[in-house]
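In: Let's see this in three dimensions:
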Amino acid sequence: MRIAPMADERNGKVCLGVVTGAHGVRGLVKVKPFTAEPESVAAYGPVETKDGARRFAIETKGMAKDLVICRLEGVTDRDVAAALRGTELYVPRERLPQTDEDDEGWYHADLVGLLAVGIDGKAYGRIVGVENFGAGDLLEIAPEDGGEAVLMGFTDENVPEVDIEGGKVVIDPPAGTFGDEAAAGAPDA
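Out: Predicted coordinates for the structure are as follows:
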């Protein structure tokens, strides 16, 4: 089971989802889940904001397409629910279950900070995030030299090895991903 593309490693929290808006007039919220099973967004106890300033008991009430309808303790009307739009919901990392050996053995949050190394040994940078905009997971890799981060599809072909213990992922980026091969096959000027 892999959970949460976002993590705040400084305080050991993992983001289970983000509030996308209000649902109805009684304070329910729609949550985009980052959990393998959408309903699991409420399975790990109370959630809190990234800064820890607000804490909510959370209860799943249903589904609406790919969003989970939830009740957050203390949120009783539409205006309060609507004001939470964009709020990321975190739990402490230790509340998450241990990964199974049958599974990949890691969460998306575990990838953040790992070195991205090519199959040829070339260091491409560090993983700064795992995103999903609806068409599959993407690794966000920031070059060590401070250049602009690159998004690369998180597929078995592009990422043949994840080595959490070794602090790296081995990648085989498609041509042009990092710009150095962008001109491959182009005629010389």
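In: C-alpha from now on. contacts and neighbour counts both.
Out: Noted.
In: and the next element down the chain from the longest helix anywhere in the chain?
Out: In the chain, assigned by DSSP state H, the helix with the most residues is helix 78-83. Counting by DSSP states H and E, the next helix or strand C-terminal to helix 78-83 is strand 88-92.
In: Not counting sequence-adjacent ones, nearest residue to Ala82?
Out: Closest residue in space to Ala82, ignoring its immediate chain neighbours: Ala22 at 4.7 Å, by Cα to Cα, 6 or more residues apart in numbering.
In: So for the longest helix of the chain, what gets flagged as buried?
Out: If you call a residue buried by 16 or more other Cα atoms under 10 Å, then helix 78-83 has these buried ones: 78, 80-82.
In: would CSV of the residues you listed with distance to Ala116 be doable?
Out: As requested, those are arranged in CSV below (distance: Cα to Cα, whole Å):
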residue, distance to Ala116
Arg78, 44
Val80, 41
Ala81, 39
Ala82, 39
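In: about what we covered before: could you give the angle of the strand or helix carrying the residue nearest to Ala82 to strand 88-92?
Out: Using DSSP H and E, Ala22 sits in strand 13-23. When axes from the mean of the first three to the mean of the last three Cα atoms, to 10 degrees is applied, the directions of strand 13-23 and strand 88-92 differ by 140 degrees.
In: this one as well, want them side by side:
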Amino acid sequence: MLEIASGSGQHVCYFAPHFPNVLFQPSDMDDRYVKSINLYIDHFKLCNVKKALKIDVRSDISSWNLPNEFQPKQIDYLLSINMIHISSNAAVDALFKRAGSLLSSKHGLLITYGPYAMNGEITPQSNIDFHRSLISTDPEWGLRDISLLNEKAAVSGLYVQKVHDMPANNKMIIFGRQPIS
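Out: Below you'll find the model as predicted:
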């Protein structure tokens, strides 16, 4: 599982012991987070987590220095937690483009997590307030609509497979290769 925008590393260090047969490759574009991730990996002595890579999803995949296990069309899972709502449009577009290039052509999945709008509507009020706060920080940030994300994903041959409601008004969206009618 390649994780894009791993942040501090807490998520990968939580998931790794629960999925001992999965090899995790965390990454982040911020050097401070790459260092934090590696400190967490060392602290928890996780043998199924590779050292974090510095990856800006907007950059070309050839510059990512991916290990052999994570080459294009060989990745089963790409994970992105709490990235989409605090990213530029270019970064969101790049996430889908890179996922389309990296994921296995048969069963690869892009799994995203965070707050989203649905059918043009943001609910509840706390998410509306959060959205306003985000766009006041950066006009390109904010809660993206799932239908818009599905359109962006489709350009790279990915489609929403399932949307799961999660705690704190977040959602997990699973994108795969097959369109759902």
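In: Need the TM-score between these chains.
Out: The TM-score (TM-score structural alignment, normalised by the length of the second structure) is 0.28; 95 aligned residues with a Cα RMSD of 5.6 Å.
In: what's the closest non-adjacent residue to Val29 of the first structure?
Out: Computed as Cα to Cα, 6+ apart, the closest residue to Val29 of the first structure that is not its neighbour in sequence is Ala22, at 4.4 Å.
In: of the buried residues of helix 78-83 of the first structure, closest to Glu48 of the first structure?
Out: Comparing the buried residues of helix 78-83 of the first structure against Glu48 of the first structure with Cα to Cα picks out Ala81 as the nearest, at 14.7 Å.
In: what's the first-to-last distance across stretch 113-132 of the second structure?
Out: In stretch 113-132 of the second structure, first residue to last residue: 19 Å (Cα to Cα, to the nearest Å).
In: what does stretch 97-109 of the second structure give?
Out: Using Cα to Cα, the span of stretch 97-109 of the second structure from its first residue to its last is 13 Å.
In: so the next helix or strand after the strand holding Ala22 of the first structure versus strand 88-92, what angle?
Out: Downstream of strand 13-23 of the first structure, the first helix or strand assigned by DSSP H and E is strand 28-33. Our comparison of strand 28-33 of the first structure with strand 88-92, counting by the same axes, to 10 degrees, yields an angle of 70 degrees.
In: Can you name the residues that contact the residue nearest to Val29 of the first structure?
Out: Residues in contact with Ala22 of the first structure (Cα atoms under 8 Å, 6 or more residues apart in numbering) are 28-30, 78-79, 81-82, 85.
In: same thing but 7 Å
Out: Contact analysis of Ala22 of the first structure by Cα atoms under 7 Å, 6 or more residues apart in numbering lists 28-30, 78, 81-82.
In: Tell me how many other residues surround Asp165 of the second structure.
Out: Look at Asp165 of the second structure: counted by other Cα atoms under 10 Å, it has 13 neighbours.
In: what's the closest non-adjacent residue to it?
Out: Lys171 (4.7 Å).
In: Need the three-state assignment for that neighbour.
Out: Classification of Lys171 of the second structure by DSSP: H, G, I helix; E, B strand; the rest coil places it in strand.
In: What about it, how many residues nearby?
Out: Counted with other Cα under 10 Å, Lys171 of the second structure comes out at 18.
In: Count the residues that sit near Lys61 of the first structure.
Out: Other residues near Lys61 of the first structure number 14, with proximity taken as other Cα under 10 Å.
In: Please confirm that it is located within a helix.
Out: No: if the criterion is three-state DSSP, then Lys61 of the first structure is strand and not within a helix.
In: and it, what does it touch?
Out: 69-71.
In: switch to 8 Å and redo it
Out: Neighbour list for Lys61 of the first structure: 68-71 [criterion: Cα under 8 Å, 6+ apart].
In: Nearest to Gly118 of the first structure, out of those: which one, please.
Out: Taking Cα to Cα as the measure, Val68 is the one of the contacts of Lys61 of the first structure closest to Gly118 of the first structure, at 37.6 Å.
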